[in-house]
Each structure stands twice: as C-alpha cells, then as structure tokens.
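Colleague: Based on what follows, work out the 3D shape:
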Amino acid sequence: MKSAFAAIALACAATASFAQDKVTFLTSWYAQAEHGGYYQAVANGIYKKHGLDVTVKMGGPQVNAVQLVAAGQADFMMGKDFQVLAGLEQGVPMVTVGAIFQKEPQGMVTHPDVNSLADLKDKTILVATSGRSTWWPWLKLKYGFKDEQTRPYTSNMQPFFADKGLAQQGFPSSEPFTAEKAGQKVKFFLFADDGYPPYGNTIVTLQKTVKDKPEMVQRFVRATLEGWKSYMENPAAGNALIKQDNPKMDDEMLAYAHRKMKEMKFFDGGDAARLGAGVMTDARWKTTYDFMVSSGQLKPNPNWQQAYTLQFVKDLKVLP
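Modeller: Below is the predicted model of the structure:
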C-alpha cells in the first residue's frame, strides 16, 4: 500500500513540475493555412502533451503584434526577420527562436508573357505599403527597378486582370487561387527562388522570455514544430479550427494553400531537410542583415545578432 501511495505521489510531483503553462501566440493575419501547424498543435493536443495551454489569436490589419508582445499581452508571435532587426534598432528587444518556413512566401504575380522577375523592368508593379520596407528595396537593388514604376496594391486583383502591363505582389496560396477561380492565367515568381534571404513564418518572443523561461520556450518550439509536421501530413484537425476562427476560409482554399506549401517545400526544404524543421543558420541571418544595411533600411548595429538565437532549434532534429 505504501509503495502505491509513493507511486501516486511521484506521479503528482511529475505533473506539478510539468504544469500547463498558459501561453498566447499571435498570428500575422486572419486564420489561414499558413498558420495551420499552430492550430494543429492545439487541435491534436500536442501543446498539452508538452505542458502548454496555448491560445492562438489572429492578427489582422488593426493588430500591432510587436506592440502586444512588447507589452506582455502575447508571449510569442508569428514574425519576420526584417521586423525583428528593425525592432532592435528601435529599442524593442525581440528575438527569433525558430523558422517554420525556410523561405519567405512573398512573391510576384504576373501575366503569362513574363518569364522572370528581370522582365518587370518596364512593367507597372502594384506594391503594398509593407512591401516598400521589405522586399521592394531588394528588387530595386537586384534588378534596377525604380519607385516611379510602382502603384499602391489594394488587395483587389481586378486592376491586374484588366491591364496586361501590370504585375502585383502576392502569395502562392492566395492571389494565384483567386486568378484560377476567375479563369485568369497567371505566373507566380517566389522571391526566395531568386535569392531573397529572409526566413518566413518565424517564432518571435522577447529576449526577457528567453532568459527567464528557456525551458518553456524550448517546449513551445518543439511542440509547434511537431504541430507543423502533423499539419503537413494531414491538415484536417487544424483546418477545422482555422475555419472556426475565420469562416471566410473554405475547404477548397485551404486545400489549395496546403498543396502549394508542400510543393514549394516551405516547411521541409532547404536546411530543414538535413538539419531538422525550424532550423536557422548564422550565415543566412547575416545575409539578411547585410542586405538591410546595404539597402538603407538599417543602420549598422554591432548587436544585430541579438535578433535571433539558435539554442532552441540546433539540436531538436524534428525531421520533416
């Protein structure tokens, strides 16, 4: 009897030491397939298995994710390399702890007569405000494009459909889907395929969180990667939660986006195929930092490497 009580006590102690940490994760936009692994980790109990009680909250045009994380209203956010490097310069001590996508999914939608990004030199390009401080300077440096050839992008594809002289920004899972549904033939060029350096869909938190709760951060990173691996294998559970948060997402749109992510190997391509999902490298981050400095988007910063840490992904080996 005594040994039975001892076993129960040990089990209780183990549970207490691995209590469910409450964690809030903020996505970058309304719920969609590009957020699927986070939702999958909730739906399939993967976060719970790692002692985490995770709430996934949607971002959107009115949500300032950096501000919310800095204020302690969210523990982690889905971020971008440029955003974190620029945040450091502005005194916001954020740090990237993993990269879900080995490529940034931003690209260009063109009409069928365009054969490469270089062909856009004489085209009018629709660029959103956010693009002017991220990928547009890269295109200008690489291909000699000019600001004069741009017009604002308004998330409406009708101007593009009506004018064969236009090209516009887009994501492989979104604008090409809209074009296909409208019966329009288009091409899509992923910037990463031409050397655009940032990672995509990164896990970002505060440096203080990494310092004070490294074990919790490690569990969150591992569980998230397991969620993404599960989502890429069978997205049904994650998609059900995505549709709850964002009823505008239908099965056809989610299936299209999931297929594109697999085709383009965002999660399991590049270094992830060899070193494990979520992996980042010093060399890749340096390329991004050097580009931001050379394009005038950042001042030289001797502490720029505080923008990321490899400690949570280097030995995980969650192979896709």
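Colleague: hey, let's count contacts and neighbours off CA atoms from now on
Modeller: Noted.
Colleague: mind checking how far stretch 91-98 is from the chain centre?
Modeller: 14 Å (Cα atoms, centre = their mean, to the nearest Å).
Colleague: Which positions in that stretch come out as buried?
Modeller: V92, P93, M94, V95, T96, V97, G98 (16 or more other Cα atoms under 10 Å).
Colleague: Helix, strand, or coil at the residue nearest the centre of the chain?
Modeller: In the chain, the centroid-proximal residue (Cα atoms, centre = their mean) is N201; its distance is 1.0 Å. Of the three states, N201 takes strand under DSSP: H, G, I helix; E, B strand; the rest coil.
Colleague: and it, what does it touch?
Modeller: Each residue near N201 by Cα atoms under 8 Å, 6 or more residues apart in numbering is listed here: E34, M78, G79, K80, A99, I100, F101, E104.
Colleague: so how far is P152 from it?
Modeller: 24 Å (Cα to Cα, to the nearest Å).
Colleague: swap in I125?
Modeller: Separation of I125 from P152 (Cα to Cα) stands at 8 Å.
Colleague: more neighbours, the two?
Modeller: It is I125, of I125 and P152, that has more neighbours when counted by other Cα atoms under 10 Å, with 27 against 12.
Colleague: list the contacts for that one?
Modeller: Q149, T150, R151, L166, A167, Q168, Q169.
Colleague: Sequence B follows; please return its structure for comparison with A:
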Amino acid sequence: MRSHLHSASVRASERMRTWSFFGCMLLVFASGCSQRTEVTSGDTADDSIRDVSVQLNWYPEVEHGGVYQSVADGTYESMGLNVEIQPGGRATPVAPELAMGRSQFAITNADDVVLFRAQGADVVAVMAAVQDHPRCILVRADSGVESLDDLSGMTLQRQAGRAFLAFLEKRGYLKDVRQVPYHNSIAAMVTDPKIAVQAYSVAEPLIAEQQGLEVRTLMVSELGWNPYSSVLVTTGDMIRESPEVVREMVEGTVAGWNQYLTSPEEANEAILDANKHGMTEEALRFGAEQMIPLAMPSGKNAEVGTMSSVRWQELVDQMIELELVDTDSVKAEDCFTTEFLTPAE
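Modeller: Presented below is the predicted three-dimensional model:
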C-alpha cells in the first residue's frame, strides 16, 4: 500500500498530465460533438430527487471535506439531490468531464478555472471553500531559511510548469535557487538541510514530523499568489438550464463545509473509506485542523464559500502578466458567479 506521503506529494505532478488530454478534448468541443448536461430523476419513490455527479480533481482528501460531509449527513438528500462523488486521481480530466456532461459539478482551483476558460471550456465557479490556498514551500527549521526571501542557495524540488512557480520566478524569489524535479517524497530533506520542497500545508508538514524533521512552512499565499482552492464549479449550460439544481448544490456544499470545519469526523470516515491510496485517520485529522484558518481566515464567523470580483480580477491579471493566458482570452467576470451563494428571493 502506498503511503499518504505519496498521495499528497504527487498531486501537482499528476494534475499536470491533464492538460495534454484537455487540449485534445478541445478539438472535440470545437467540432460540435459535445453533449448536453442532463439532470435525471432518481429511481426512488420521490420523483423530486435529482441525480447529479461531482468530479473531484484528486483522490478524496480534506480538500473535498464539505462535499463528503453533505453526502454523509444527508444534507444533499434533504435538498432533493442524490449526489454521486467521482474520485479523481492521475490525469483527472475535470473540464472535459463537465463539458461532455458526465458530471454536472466538479472541484478544482481558481487558477485552473482561468486556464480552462482561456482554452475554451465554459467552466464557472459557484463557490470557493478555501479562501487562502494551502500551497507552501517546506524547509527544514535548521536550513537558515526564515522566509521565501531567503531561498537563495537552496535546491527546490518542484514540478515544473505550475503557476505558482511562474509567480515566484517573476517576483525574484527563485533567483539563485537550483530547481530540480520533485521525486514525490520529502526524503531528501532528511539528509540535506539545503533541500526545499513544494508542498500543501494540510499534508506534508505532518509527514515531515512523522519522519522526525522540524520544518518551517512558508505559505505562497502570503506573497500575493492566492487563488481560491476547493472551488465548486459547473458549466454555463447548467446555470442557464437548471439554476435551481445549482442553487441547491451550492447551498448544500456550503452547509457541508460549515459542518466539516466544526466537526469533521463523519466526513473523514467517508473520505477514509473512499481513498484507497494510503490515506490515514491521523492525516485527515491534521488536514481538517489546518483547513480551518484557510477556509475562514477572518475567523469562525466568516461566511464560507464567498468569492469577490476583486480576487478574481487580480488572479486573471496575474496570469496574464505571467503569460499563462493571453490578454483578452478570459474575463474575470466570466469565471465565477455569486448568485447562488444567497437564498433566492
């Protein structure tokens, strides 16, 4: 059985593989062969129950806690939804799954939404569970690195091509930093204090601790690169054709996240059962604790799921500046909508 270290560590590597597939799928969409999204009635005595599917962007983990919570405690069902969760993994084609109608919803990151739209997919964010992105650089406490300004002379293990790297390079944080491939492990840090590793703050710090390392977690979000994470997305067609289903899904997911951030045990049990790739109960407990300040950075009275036009515009502008998308290829206002975050009048 693979360890949770492997599951968390290869996250960025495997997601990168989706882009070549997505590019091929765009040829299909352009030829007019895409399928319409359909929401069907469930095979129950209550015809008001509707079947929908949500595609995850990775193996089930704490980043999907709110969705698992609302399935486990019956919140979605109480709102008339029979929600099937499709676990992700290696090369999960999030945008094609939505565009082809095999899933009506998905979980992804805000920068991926911008990339999807720039490449022609009508993907729209409808709520964002995690306000501060968990992306970090992990260094040993005895490395001499106190902040990301101190990385000069270090060797960074990373997956090339990720947007956060382009940001760090553009801002000069990786000057005189030797960049090498990420080996899906923090093992090199055990023997070399000059090794830094890309990481998620909800996972790798615990793994380091379990290996006897005292580490420092340097959050990339504190530098200004902070796309929303654990974003619930759907398609423009779904919003236009089944707005009531979108509203119920958003409200149910917000409720799930509120409960998960308070008491994650039930959802973690479901995640543990669904993740067959070395996930542990201890890792889920740690991750859920780390999620609280990321999802509610302004405190426990914060409204979970909120999004702002300022944040989306800043992200689009940054990605244009970093030459990750072309100017005018995507508009911030098309990337998201907040109309389902408040009850209908």
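Colleague: With both chains overlaid, what TM-score comes out?
Modeller: Here the TM-score for the pair of chains, by TM-score structural alignment, normalised by the length of the first structure, is 0.87; 295 aligned residues with a Cα RMSD of 2.0 Å.
Colleague: Looking at the buried residues of stretch 91-98 of the first structure, which are in strands?
Modeller: Among these, the residues falling in strands (DSSP state E) are M94, V95, T96, V97, G98.
Colleague: Make JSON lines from those residues and add distance to D194 of the first structure to it.
Modeller: Shown next, in JSON lines, are those (distance: Cα to Cα, whole Å):
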{"residue": "M94", "distance to D194 of the first structure": "28"}
{"residue": "V95", "distance to D194 of the first structure": "26"}
{"residue": "T96", "distance to D194 of the first structure": "24"}
{"residue": "V97", "distance to D194 of the first structure": "25"}
{"residue": "G98", "distance to D194 of the first structure": "23"}
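Colleague: what ranges do the strands span in the first structure?
Modeller: 21-26, 52-57, 76-79, 94-101, 107-110, 124-127, 150-152, 166-170, 187-190, 200-206.
Colleague: now those strands in TSV, with distance to K265 of the first structure?
Modeller: What follows is those, written out as TSV (distance: least, Cα to Cα, whole Å):
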stretch	distance to K265 of the first structure
strand 21-26	24
strand 52-57	24
strand 76-79	19
strand 94-101	8
strand 107-110	15
strand 124-127	25
strand 150-152	30
strand 166-170	18
strand 187-190	12
strand 200-206	12
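Colleague: looking at the ones you listed, which is closest to D245 of the first structure?
Modeller: Among the strands of the first structure, the nearest to D245 of the first structure by Cα to Cα is strand 52-57 (8.7 Å).
Colleague: With the second structure overlaid, report how far that closest one is off on average.
Modeller: For strand 52-57 of the first structure, the mean distance to aligned residues of the second structure following superposition is 0.7 Å (mean Cα distance after the TM-score superposition for the first structure).
Colleague: What residues sit buried inside that strand?
Modeller: Judged by neighbour count (16+ other Cα under 10 Å), strand 52-57 of the first structure contains these buried residues: L52, D53, V54, V56, K57.
Colleague: just stretch 121-132 of the first structure next, same as before
Modeller: Neighbour counts over stretch 121-132 of the first structure (16+ other Cα under 10 Å) mark K123, T124, I125, L126, V127, A128 as buried.
Colleague: Tell me the counterpart of A192 of the first structure in the second structure.
Modeller: Here A192 of the first structure is matched to S221 in the second structure, going by TM-score structural alignment.
Colleague: Contact partners for that match?
Modeller: S221 of the second structure touches D132, H133, P134, R135, C136, counting by Cα under 8 Å, 6+ apart.
Colleague: Could you report the neighbour count for the last one?
Modeller: In terms of burial, C136 of the second structure registers 23 neighbours under the definition other Cα under 10 Å.
Colleague: How about the equivalent of it over in the first structure, nearest residue that isn't a chain neighbour?
Modeller: Using TM-score structural alignment as the criterion, C136 of the second structure maps onto G107 of the first structure. In space, and not counting its chain neighbours, G107 of the first structure is closest to L190: 4.2 Å by Cα to Cα, 6 or more residues apart in numbering.
Colleague: That neighbour contacts S116, doesn't it?
Modeller: No - using Cα atoms under 8 Å, L190 of the first structure is not in contact with S116, being 10.2 Å away.
Colleague: Trace F82 of the first structure over to the second structure, please.
Modeller: Alignment note (TM-score structural alignment): F82 of the first structure maps to D111 of the second structure.
Colleague: With adjacent residues omitted, what lies nearest to its match?
Modeller: D111 of the second structure sits nearest to P227 (Cα to Cα, 6+ apart), 6.0 Å away.
Colleague: quick one: that neighbour and T108 touch, right?
Modeller: No - P227 of the second structure is beyond contact range of T108, at 10.7 Å (criterion: Cα under 8 Å).
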